[in-house]
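**Q** sequence plus predicted model, see below.
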Amino acid sequence: MNRRRFVKLSTMAALANPIKGMVSSKSIKRSNPSKGHIAVIGAGAFGGWTAFNLLNRGYKITLLDAWGPGNSRASSGGDSRVIRGVYGPDRIYIELVARSFKLWKRYQKRWHQQLYFPTGVLWMFQGEDMYARSSLPILTELGLRNEELTRKEAGKRFPQINMEDVRSFFYEYEGGYLPARHCCQVVMNQFVKGGGTYQQIAVEPGEIKNGQMTNIRLMDGSTLNADTYVFACGPWLSKIFPIVLKDVIQPTRQEVFFFGTPYGNTDYFEQKTPVWTDFGKKLWYGIPGADWRGFKVADDTRGVDFDPTTGDRTPSKRGIESARKYLGKRFPGMKNAPLLEARVCQYENSLDGNYIVDRHPNAENVWVLGGGSGHGFKLGPALGEFVADRVTGKKEVDPFFGLSRFSDEPKKKTQFNQ
């Protein structure tokens, strides 16, 4: 498949079902308000929250997506995502998490929708634990309650977990999970309700002349003109801008499994089991019973390269066996648990595991937003504010998320490898 065909098929988008307020993609000429017209391409966690925040600042916003917010091809798809504050020594992320906790709570109250489930998060380390330990002073400073537990204390709280090979334990009280697909669709609805325009259609970037992108091309043959363009296209970014972002973002295939809990046993529901992460030879994590789908288990190890548009999403026998083996060891009461569901999603990995929030180097009016690298969803509300500040010129690009950092050899491949 050539690049043009790929982009036509795959540029990210939004809602899977019709939304009141959707307009025809034939609307080409648009009268811009005094603050200007901004087109946001991609209605996942990054794009949706960015569009929402820009709209609230008085800009005219058009949000476009090919398949819908939370769709099964998107990085923001699926039923649940972890929200946690531990981020190693990277203060910028912990500050964004602290802000996101406040915003998730604010918006779920305002919109009368539960978007955040505070189960707590238990961190378990079989070896070196500086990833969590280096975060604790920053968490405490920012008001995120945390605690280091002894094995005895952890075992008393969570007797359903086999902790014999775990050396250290940390607990985040505000951690939990977010219903990902639902959150994306709620944000979309609020965006439209607030006066934003949503178009469900695939998009190509337009021509760049004299340091400006002239328009974007829609797949019905029309074009859309705006003052500024924000491409929040997740795993498709390297295909959309193959020269500028070549090899900067690499999607990988990731498998997630949902196992059935024992009949009549409530030990593995979220009332008794927190969200958990387990650092050993691999990093495993899980969510207990989110939306009653089953006991979620996933291996965070980066999988093989994956095409988010055409890639087959059939779960592998090897992945199922590996997850079941791990589950039986760490949660003995779940040994031989039946597999209820499985999903194949993807991480949109940047070279160093950190986000990208920067201008296109050849187009002053184009922004590139992505590189969630498997840890982006929870920060959506705060990142939307962060991006809006940069796009509107209120603040400068932060070098931590800038494209220029890739001119040096990356020192790490995932956000967990400090």
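**A** That came through fine.

**Q** going forward, measure contacts between C-alpha atoms and count neighbours the same way
**A** Will do.

**Q** all strands in the stretch 101-250 of the chain, in order from the N-terminus.
**A** Chain-ordered strands for the stretch 101-250 of the chain, with DSSP state E, counting those that start in this stretch as the definition, fall at 121-125, 146-149, 168-172, 176-178, 197-200, 203-205, 208-209, 212-213, 216-218, 223-224, 228-231, 249-259.

**Q** the fifth one: how far from the chain's middle?
**A** A distance of 21 Å separates the C-alpha centroid of strand 197-200 from that of its chain, computed with Cα atoms, centre = their mean, to the nearest Å.

**Q** what's the neighbour count on the closest residue in space to residue 290 that isn't next to it in sequence?
**A** Across the structure, with Cα to Cα, 6 or more residues apart in numbering as the measure, the residue nearest residue 290 apart from its sequence neighbours is residue 80 (6.8 Å). By other Cα atoms under 10 Å, 23 other residues sit near residue 80.

**Q** do the same with residue 304
**A** Here the number of neighbours of residue 304 (other Cα under 10 Å) works out to 12.

**Q** doesn't residue 311 make contact with it?
**A** No - in this structure residue 304 lies outside contact range of residue 311 using Cα atoms under 8 Å: 11.1 Å.

**Q** tally of neighbours for the closest residue to residue 238 other than its chain neighbours?
**A** Spatial nearest neighbour of residue 238, chain neighbours left out: residue 245 (5.0 Å); criterion: Cα to Cα, 6+ apart. A count of neighbours around residue 245, defined by other Cα under 10 Å, yields 18.

**Q** equivalent analysis for residue 399, please.
**A** Burial of residue 399 is recorded as 12 neighbouring residues (other Cα under 10 Å).

**Q** just residue 281 next, same as before
**A** The burial metric for residue 281, expressed as a neighbour count using other Cα under 10 Å, is 9.

**Q** secondary structure element for residue 99?
**A** Residue 99 is part of helix 91-111, with elements assigned from DSSP states H and E.

**Q** how distant is that helix from the center of its chain?
**A** A distance of 14 Å separates the C-alpha centroid of helix 91-111 from that of its chain, computed with Cα atoms, centre = their mean.

**Q** put this next to the first one:
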Amino acid sequence: MGTQDYDVIVVGLGAMGSATAYHLTRRGYRVLGLDANARQHKNGSSHGSSRIIREAYMEGPDYVPIVQRAYELWRELEAETGQKLLNITGCLTIGAPDSAFVKGALASCQRFNLPHEYLSGPEINRRFPGYTLPEDLHAVLEPNGGFLFPEECVMAHLDLAARHGAEIRHEEAVLSYSAPGENEVIVETAQGRYQAERLVITTGPWAAELLAELGIPLEVWRIVNAHFEPEDPARFQPANFPVWLLEAPEGDFYGFPALPGQGIKLGRHDLGEITTPQTINRNVDPAEIKLLKDLVDKYMAGGAATFSKSLTCMYTMTPDHNFVLDRHPAHPNVVYGCGFSGHGFKFAAAIGEILAQMAVDGQTTQSIGFLSAARFRQPVR
């Protein structure tokens, strides 16, 4: 196949790449989307039944305007597709009063005047009987928290991008890219050679390979999720059981209410086996399931009566657990997003808009300086 020309090539079509392709095509740009994996694959970080979305952002108030824009864009995507993608249940950020989780959530609430309640463990247990929290734990309850259907979100972005004219090519791995001119990039795959004015790289846990020359300190973690059927399903339905984040002596965890055919779902957030996309162990050990069941038995008694299933995914971590959104220092027409550190999916609709703006406008309407790769560059001595 000879060279084919586009305005923008997007490499990696998971959460961020699919959204970027959508935002570019709805602005009228000619887009090629490339992904090494099959459509709806389970090999990366965008599969499974649910992802939390929350506004009282414990990781830092600077994220709040971006996630607020994401809420707007998810609702626009629902309106355009006629699909239910965003589900509001409320969100409980649980921990000791002086924990990073609780203090961080309260800081975002206070800075942006977000609606919230500050509740004790017993107050939570009375209001939401699925929880059995001890007295020394408290929580920030934000009414706007909830969850997204991740696979449906990715497919919605991809389908609309294609409808708007994008060429979407799965199972076509990028071998290399170059940027010989300020308005020229060349992307090579086994199937062809493609040319465009701009390039966006959003390859998730594969980012360290394609962006190796930039030296961004990325580490891939293997993460285990488990699903359980509760003994009393009514106590764990979305109307009665908000999504949750928990900082406890056992570690940091997150979870979801019981969904049809899924039961409740939870995973550990603060610890993962270091791995690569090529070497990740997809088998889940019984001890890993027991750790999660024991946590539910302690803090949500009755929620894990029967083990249902498990799955693995990957976090792509930065040292400070913040995202990287930037452009190539030597090639301004190459922009990238990576290192979403296990809390990026909720932002995908807005990250796609940001990366599209960076690629074709040279700047974005969002304040993203705190996500620059410059924070990892070694000072000149």
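**A** The structure has been received and is ready for your questions. Keep in mind it's a predicted model, so treat the numbers as computed, not measured.

**Q** okay, the residue nearest to residue 238 of the first structure and residue 10 of the first structure: tell me how far apart.
**A** From residue 245 of the first structure over to residue 10 of the first structure the distance is 16 Å, taken as Cα to Cα, to the nearest Å.

**Q** same thing with residue 358 of the first structure?
**A** Residue 358 of the first structure sits 22 Å away from residue 10 of the first structure, taking Cα to Cα as the criterion.

**Q** ok, now residue 223 of the first structure?
**A** The spacing between residue 223 of the first structure and residue 10 of the first structure, counted by Cα to Cα, is 17 Å.

**Q** what sits against the equivalent of residue 83 of the second structure over in the first structure?
**A** With the correspondence set by TM-score structural alignment, residue 83 of the second structure lines up against residue 113 in the first structure. If you count contacts by Cα atoms under 8 Å, 6 or more residues apart in numbering, residue 113 of the first structure has none.

**Q** over to the one 4 residues further on?
**A** With contact set as Cα under 8 Å, 6+ apart, residue 117 of the first structure has these partners: 176, 177, 178.

**Q** could you rerun that using 6 Å?
**A** Residue 117 of the first structure makes contact with 176, 177 under the criterion Cα atoms under 6 Å, 6 or more residues apart in numbering.

**Q** equivalent analysis for residue 229 of the second structure, please.
**A** Under the criterion of Cα under 6 Å, 6+ apart, the contact partners of residue 229 of the second structure comprise 263, 304, 305, 306.

**Q** now render those residues as JSON lines, adding neighbour count.
**A** Rendered in JSON lines, the data for these read as follows (neighbours: other Cα atoms under 10 Å):
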{"residue": "263", "neighbour count": "23"}
{"residue": "304", "neighbour count": "24"}
{"residue": "305", "neighbour count": "15"}
{"residue": "306", "neighbour count": "14"}
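
**Q** give me the subset of those lying in strands.
**A** Secondary structure assignment (DSSP state E) places 263, 306 from the contacts of residue 229 of the second structure within strands.

**Q** residue 180 of the first structure maps to what in the second structure?
**A** Aligned partner of residue 180 of the first structure by TM-score structural alignment: residue 150.

**Q** burial measure for that match, as a count.
**A** Neighbouring residues of residue 150 of the second structure were enumerated by other Cα under 10 Å; the total is 24.

**Q** what's it in contact with, if anything?
**A** In this structure, residue 150 of the second structure makes contact with residue 50, judged by Cα under 6 Å, 6+ apart.

**Q** map residue 283 of the first structure across to the second structure for me.
**A** With TM-score structural alignment defining the correspondence, residue 283 of the first structure maps onto residue 252 in the second structure.

**Q** picking up where we left off before, buried ones in the helix holding residue 99 of the first structure, by neighbour count?
**A** 93, 94, 95, 96, 97, 98, 99, 100, 101, 103, 104, 107 (16 or more other Cα atoms under 10 Å).

**Q** what's the second one aligned with over in the second structure?
**A** What that stands for is residue 94 of the first structure. Residue 94 of the first structure maps onto residue 64 in the second structure, by TM-score structural alignment.

**Q** which residues of the first structure fall in helices?
**A** Assigned by DSSP state H, the first structure shows helices spanning 3-10, 45-56, 91-111, 130-133, 136-141, 151-157, 180-193, 237-240, 317-330, 380-391.

**Q** okay if I get those helices as a markdown table plus distance to residue 256 of the first structure?
**A** Rendered in a markdown table, the data for the helices of the first structure read as follows (distance: least, Cα to Cα, whole Å):
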| stretch | distance to residue 256 of the first structure |
| --- | --- |
| helix 3-10 | 23 |
| helix 45-56 | 19 |
| helix 91-111 | 24 |
| helix 130-133 | 24 |
| helix 136-141 | 29 |
| helix 151-157 | 26 |
| helix 180-193 | 14 |
| helix 237-240 | 24 |
| helix 317-330 | 9 |
| helix 380-391 | 21 |
